[in-house]
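Novice: Got a predicted model here, sequence first, then my questions.
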Amino acid sequence: MSDGQEEARKLSPCVENSHNMTEGMGAEQLKEAANACFKNQDYNRAIELYTKAIELNPSAVYYANRSFAYLKTECFGYALNDASKAISLDSSYVKGYYRRAAAYMSMGKFKLALKDLETVTKARPNDKDAKIKFTECSKIVRQMAFERAIAVDDTKKSVAEAISADLENMVIESDYAGPMLVDGTVTLEFMLSLMETYKAEGKLHRKYAYQILLQVKQMFMTLPSLVEISVPDDSKFTVCGDIHGQFYDLMNIFELNGLPSPTNPYLFNGDFVDRGSFSVECIFVLFGFKLLYPNHFYMARGNHESESMNKMYGFDGEVKAKYTPKMSELFTEVYNWLPLAHLINKKVLAMHGGLFSRDDVTLDDIKKIDRNRQPPEEGLMCELLWSDPQPQPGRSASKRGVGVQFGPDVTKNFLELNGLDYIIRSHEVKSEGYEVAHDGRCITVFSAPNYCDTMGNKGAFITLRGSDMVPQFTTYRAVSHPNVKPMAYASSILSLIC
């Protein structure tokens, strides 16, 4: 958080309206206080105040406002429910349809979003903004339909095969001075040069980029959906959470904890890309280290290693801007082969999202998941990528609208069934960069500090020793980066949300 943001928060009516001071306030006063919090990006406090206002007066306006705050905190399921409630209370309230369309699009449900935007344009035929958003969403729906119609069947070449055939014809220009693969092989010298090139805002030649993608795809294809990792008693192992395209913060992790090596192994637990505008740099560094140290560098799929998320939140646009649409298609193929979970010393299970809607899931069930596809909207693969813990026992509907929320009893039962000590997951911003929940059995780690340049959170990583597997946490603040804002390559349709 910048000094200016901090000062604004100090002066904000949001801060002045503490929990005690809201006693006796009317619904409209609570809404105004919540609006002040929202403007200062204190979305969680805004949600609390909107909730109090709704308790006093359940109006469509308050539900729609809370829906917007939920959108900002990526609780898309809750945002959808609130928008729908606003519409049910006042079917003529146009903002409710706007909010619901935004929630649908955030969840990749573009057809449903288009239906709501159509309602808005009919209600406000002269609203130019509504017409633009309707047109943009229509383009996405048509494009998706077109892509399905021309989808490559199993008998035809994959993108990887087509690119492999063309690779020899790709020319390295004589003035190219960046990192070079020798005989197509990633070396430590190449990785050091690559990171320095990226720090200086340089670019890897497309031929080498394609070679890395083709090689890493072949490597991932040989791995099971659940990868087992053995950490010797006298060795350290590091687990990092979401990076989200924050390349310079990734470099800071390596400064703090050392570069990956056979004696300094890492697991990156999903969501390497999207939102941050240096996602290409992040993913090629991570893939490069995977090729360099295949048995000491691990990567798990996150919910953002998917085609629909990449099209919305910037990675697809960034790849197209820095390389080609064909490379974006190849990334989709590569992501489909990323492992879904890692078992460390047979005691700790790491996945991006969380646990399941069933009590009988075993490690063997995870191993058997057919992962070579886009994430489904339900089932074990979906829940590994999308689920979140909750403090209360049992399960509840996901705040994201995908996956489930699971309580401490669910975690306890899963661990006992599978003979595990605890789980490590990522997927959620935490103010300290990590959170220990469920009696120490569910640990969240999030490694993107000051997420999207606005959240003010710390980043963190976990280090374990093979001898005891006790988690140790290192936290850090964001470092500076070139003046390219997060979401610079994101879909224009996100103007519905931002």
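Specialist: Looks like it came in fine. Numbers count the residues shown, from 1 in each chain.
Novice: Could you use CA atoms for every contact and neighbour count after this?
Specialist: OK.
Novice: Can you show me the strands along the stretch 301-450 of the chain?
Specialist: Remark: strands assigned in the stretch 301-450 of the chain by DSSP state E, counting those that start in this stretch are 341-344, 348-351, 388-389, 395-397, 404-406, 422-425, 434-437, 442-445.
Novice: Just send the ones you listed back as JSON lines, with distance to residue 107 and mean neighbour count too.
Specialist: Shown next, in JSON lines, are the strands of the stretch 301-450 of the chain (distance: least, Cα to Cα, whole Å; neighbours: other Cα atoms under 10 Å):
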{"stretch": "strand 341-344", "distance to residue 107": "23", "mean neighbour count": "23"}
{"stretch": "strand 348-351", "distance to residue 107": "20", "mean neighbour count": "24"}
{"stretch": "strand 388-389", "distance to residue 107": "16", "mean neighbour count": "26"}
{"stretch": "strand 395-397", "distance to residue 107": "15", "mean neighbour count": "16"}
{"stretch": "strand 404-406", "distance to residue 107": "14", "mean neighbour count": "26"}
{"stretch": "strand 422-425", "distance to residue 107": "21", "mean neighbour count": "24"}
{"stretch": "strand 434-437", "distance to residue 107": "25", "mean neighbour count": "18"}
{"stretch": "strand 442-445", "distance to residue 107": "22", "mean neighbour count": "24"}
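Novice: and those strands as JSON lines, adding distance to residue 31?
Specialist: JSON lines is the format used below for the strands of the stretch 301-450 of the chain (distance: least, Cα to Cα, whole Å):
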{"stretch": "strand 341-344", "distance to residue 31": "43"}
{"stretch": "strand 348-351", "distance to residue 31": "38"}
{"stretch": "strand 388-389", "distance to residue 31": "28"}
{"stretch": "strand 395-397", "distance to residue 31": "26"}
{"stretch": "strand 404-406", "distance to residue 31": "28"}
{"stretch": "strand 422-425", "distance to residue 31": "35"}
{"stretch": "strand 434-437", "distance to residue 31": "30"}
{"stretch": "strand 442-445", "distance to residue 31": "32"}
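Novice: closest one to residue 99 among those?
Specialist: Proximity of those to residue 99 was assessed by Cα to Cα; the nearest stretch is strand 395-397, lying at 19.5 Å.
Novice: tell me what the closest one is packed against?
Specialist: Using 3 or more Cα pairs under 8 Å, 6 or more residues apart in numbering; DSSP states H and E, the elements in contact with strand 395-397 are strand 404-406.
Novice: which residues touch the strand it packs on?
Specialist: With Cα atoms under 8 Å, 6 or more residues apart in numbering as the test, strand 404-406 has contacts from 355-357, 383, 386-390, 393-399.
Novice: before we go on, here's another structure to hold up against the first:
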Amino acid sequence: MANTEEITGPVSQEDIEAAEKLKNEANEYFKKQDYNGAIELYTKAIEKNPNNAVFYANRSISNLRLENFGYALTDASKAIELDKAYTKAYYRRAAAHMSLGKYKLALKDFEYVTKVRPNDQDAKLKYNECNKIVKKIAFEKAISVDNMDMNIANSINLDAMTIEDDYNGPALEDGKVTLKFATDLMEHYRQQKKLHKKYAYKILIDVKAYLQTQPSLVDIKVADNQKFTVCGDIHGQYYDLLNIFALNGLPSETNPYLFNGDFVDRGSFSVECIFTLFSFKLLYPDHFFMSRGNHETIDMNRMYGFRGEVTAKYTSPMADLFTEVYNWLPLAHCINNRVLVMHGGLFSRDDVTLDDIRNVERNKQPPEEGIMCELLWSDPQPMLGRSPSKRGVGCQFGPDVTNAFLQRNNLDYIIRSHEVKNEGYELAHDGKCITVFSAPNYCDTMANLGAFITMNGKDLKPNFTTYEAVPHPYVKPMAYANSLFSILCQS
């Protein structure tokens, strides 16, 4: 729900009481993790009484939970405008800034709280933690993995890594992924065991080398009688990934897949997900496809757990190598010249063509605007035209934008992911814009179904399979996330 501009002024006692009641109802929805329901009620409370900073701060944290960082930022700023001494609002705004990679702006909010509350030890702790992050990022930039002269993959000495005698896990055969390796790896991970670092590094080096040969827009040909499967976000939910393969069959040359970004972060089995997917990519390079999502980026990985998980399970240099690999993931795929698949959505410009996507120089962290950014971040909206993004990045696009893009590029429809849907999928824009989300009960809290799409090459008609979450070992989502960010987003 969009945040509207409220006109402040005198409010009757009756409206104040009604607003307080709505806020209390909203708090109950929030406790049940129904964040959309909570936002709706906080919005109604604001309509009754637009002068209460708490309502905005509460709506801000609800939007943070839904990754609506733009809305969360606006609400936190409004709460601060109404009550400059409201500490929690500064923390909300800091969390929104951190989500958007604006760490220095987050630090300013913490600094302000420490100045107005010099004896507040909690504020001091948060300021110090954020300051550490800012300094660490400055240091990382100085030796940056974005520095094109630096190549982590070339600096890895595989020959110096020995396989210990007691290692009894999956092994590459002559340095190659085989079907036996892939299936052994899945079972190994199911038992919560670790792949040897030598094999892990070899997979990353080989995947990077392959991805460097690929265009930013990959064309996929599917034969008339062949099945093709598109999956949405996985977000580190490894046991649900195994369930997809149980329901739909393992990837193979006769059972091709496209995974549409956000393989990692939030879920705490992201390492297991990404190495399983990369193994199939190496095994079936022409029948297994992977698009970059907005979470295959350094800022998201730093905040939402993947970088922490790789560092905990392996090393910090491996986390840097992942960043290098992710920079080469394709940004979109086109099936039989008729269906375009990208993680986020369409564009703030009317004149974008498939060739424009093909010509994007993708080997970098996504910019804050333009084609690459919007492919990873944009969302559809029901109303015509375009709106600023609820996420604070990319844009929101209406059915007219979708239709014009499809006509210009001779396409039938688009598939995108990027948003949790209760049924695991959603048809928007008269069925021309399909969202698919494959992480059921997202973050163990959302109670949504997961879904994947199957189609055949002849008519490309989308068929939807939905499924519930399966049990997984007791490791909480965000277990490896930045500790300061986790505190801000949970409190």
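Specialist: Received, thanks. Here the structure is a predicted model, which means the values were calculated and not measured.
Novice: circling back: so which of the contacts of strand 404-406 of the first structure would you say is closest to residue 104 of the first structure?
Specialist: Nearest to residue 104 of the first structure among these is residue 399, at 13.2 Å by Cα to Cα.
Novice: The closest one and residue 80 touch, don't they?
Specialist: No - Residue 399 of the first structure is not in contact with residue 80 according to Cα atoms under 8 Å; the separation is 9.4 Å.
Novice: between those two, which one's more packed in?
Specialist: Higher neighbour count among residue 399 of the first structure and residue 80: residue 80, with 29 against 21, using other Cα atoms under 10 Å.
Novice: Aligned to that one, what sits in the second structure?
Specialist: Matched by TM-score structural alignment, residue 80 of the first structure corresponds to residue 73 in the second structure.
Novice: How much space separates its match from residue 148 of the second structure?
Specialist: 33 Å (Cα to Cα, to the nearest Å).
Novice: go on, residue 250 of the second structure?
Specialist: Residue 250 of the second structure is 37 Å from residue 148 of the second structure, where distance means Cα to Cα.
Novice: more crowded one of these two?
Specialist: The residue with more neighbours, out of residue 250 of the second structure and residue 148, is residue 250; 16 against 10, by other Cα under 10 Å.
Novice: The more buried one matches what in the first structure?
Specialist: Aligned by TM-score structural alignment, residue 250 of the second structure pairs with residue 259 of the first structure.
Novice: secondary structure class for that match?
Specialist: For residue 259 of the first structure, the assignment made with DSSP: H, G, I helix; E, B strand; the rest coil gives coil.
Novice: Where does residue 144 of the second structure fall, secondary structure wise?
Specialist: Assigned by DSSP states H and E, residue 144 of the second structure belongs to neither a helix nor a strand.
Novice: quick one: contacts for the corresponding residue of the first structure for it?
Specialist: Using TM-score structural alignment, the equivalent of residue 144 of the second structure in the first structure is residue 151. Not one residue lies near residue 151 of the first structure by Cα under 8 Å, 6+ apart.
Novice: before we move on, back to that, average offset between the helix or strand hosting the match of residue 80 of the first structure and the first structure?
Specialist: Assigned by DSSP H and E, residue 73 of the second structure belongs to helix 69-82. Following superposition, helix 69-82 of the second structure is found to deviate from the first structure by 0.9 Å on average (mean Cα distance after the TM-score superposition for the first structure).
Novice: Name the nearest residue to residue 401 of the second structure, sequence neighbours excluded.
Specialist: In this structure, residue 401 of the second structure finds its nearest non-sequential neighbour in residue 385, 6.4 Å apart by Cα to Cα, 6 or more residues apart in numbering.
Novice: The one you found: what's it in contact with?
Specialist: By Cα under 8 Å, 6+ apart, the contact set of residue 385 of the second structure is 397-401.
Novice: what's the spacing between the aligned partner of it in the first structure and residue 404 of the first structure?
Specialist: By TM-score structural alignment, residue 385 of the second structure lines up with residue 394 in the first structure. Plainly put, residue 394 of the first structure is 10 Å away from residue 404 of the first structure if you go by Cα to Cα.
Novice: whereabouts in the second structure does stretch 227-245 of the first structure align?
Specialist: Taking TM-score structural alignment, stretch 227-245 of the first structure hits residues 218-236 over in the second structure.
Novice: my bad, stretch 440-460 of the first structure
Specialist: The alignment of stretch 440-460 of the first structure onto the second structure (TM-score structural alignment) spans residues 431-451.
Novice: List of residues touching the matching stretch?
Specialist: With contacts defined as Cα under 8 Å, 6+ apart, stretch 431-451 of the second structure is touched by 33-34, 231-235, 237, 240, 266-267, 380, 402-403, 412-428, 452-453, 464-469, 477.
Novice: Excluding chain neighbours, what is closest to residue 137 of the first structure?
Specialist: Nearest non-adjacent residue to residue 137 of the first structure (Cα to Cα, 6+ apart): residue 114, at 6.0 Å.
Novice: And stretch 68-82 of the first structure, how far out from the chain middle?
Specialist: 16 Å (Cα atoms, centre = their mean, to the nearest Å).
Novice: What of stretch 174-189 of the second structure?
Specialist: Centroid separation between stretch 174-189 of the second structure and its chain, computed with Cα atoms, centre = their mean, is 27 Å.
Novice: rewinding a little: can you name the two of the contacts of strand 404-406 of the first structure that are farthest apart?
Specialist: Across the contacts of strand 404-406 of the first structure, the longest distance by Cα to Cα is 18.7 Å; it joins 386 and 393.
Novice: Tell me which of those two has more neighbours.
Specialist: Remark: of residue 386 of the first structure and residue 393, residue 386 carries more neighbours, 29 against 15, as counted by other Cα under 10 Å.
Novice: ok, the more buried one to residue 177 of the first structure distance?
Specialist: Distance of residue 386 of the first structure to residue 177 of the first structure, given as Cα to Cα: 41 Å.
Novice: And the lengthiest strand in the first structure, what's buried?
Specialist: Identified as the longest strand of the first structure according to DSSP state E is strand 459-465. Residues of strand 459-465 of the first structure classed as buried by neighbour count (16 or more other Cα atoms under 10 Å): 459-465.
Novice: in the superposed pair, what's the mean gap between that strand and the second structure?
Specialist: Its aligned residues in the second structure lie a mean 0.3 Å from strand 459-465 of the first structure after superposition (mean Cα distance after the TM-score superposition for the first structure).
Novice: average offset between the next helix or strand after that strand and the second structure?
Specialist: Next helix or strand after strand 459-465 of the first structure toward the C-terminus (DSSP H and E): strand 472-476. Strand 472-476 of the first structure differs from its equivalent in the second structure by a mean of 0.1 Å after superposition (mean Cα distance after the TM-score superposition for the first structure).
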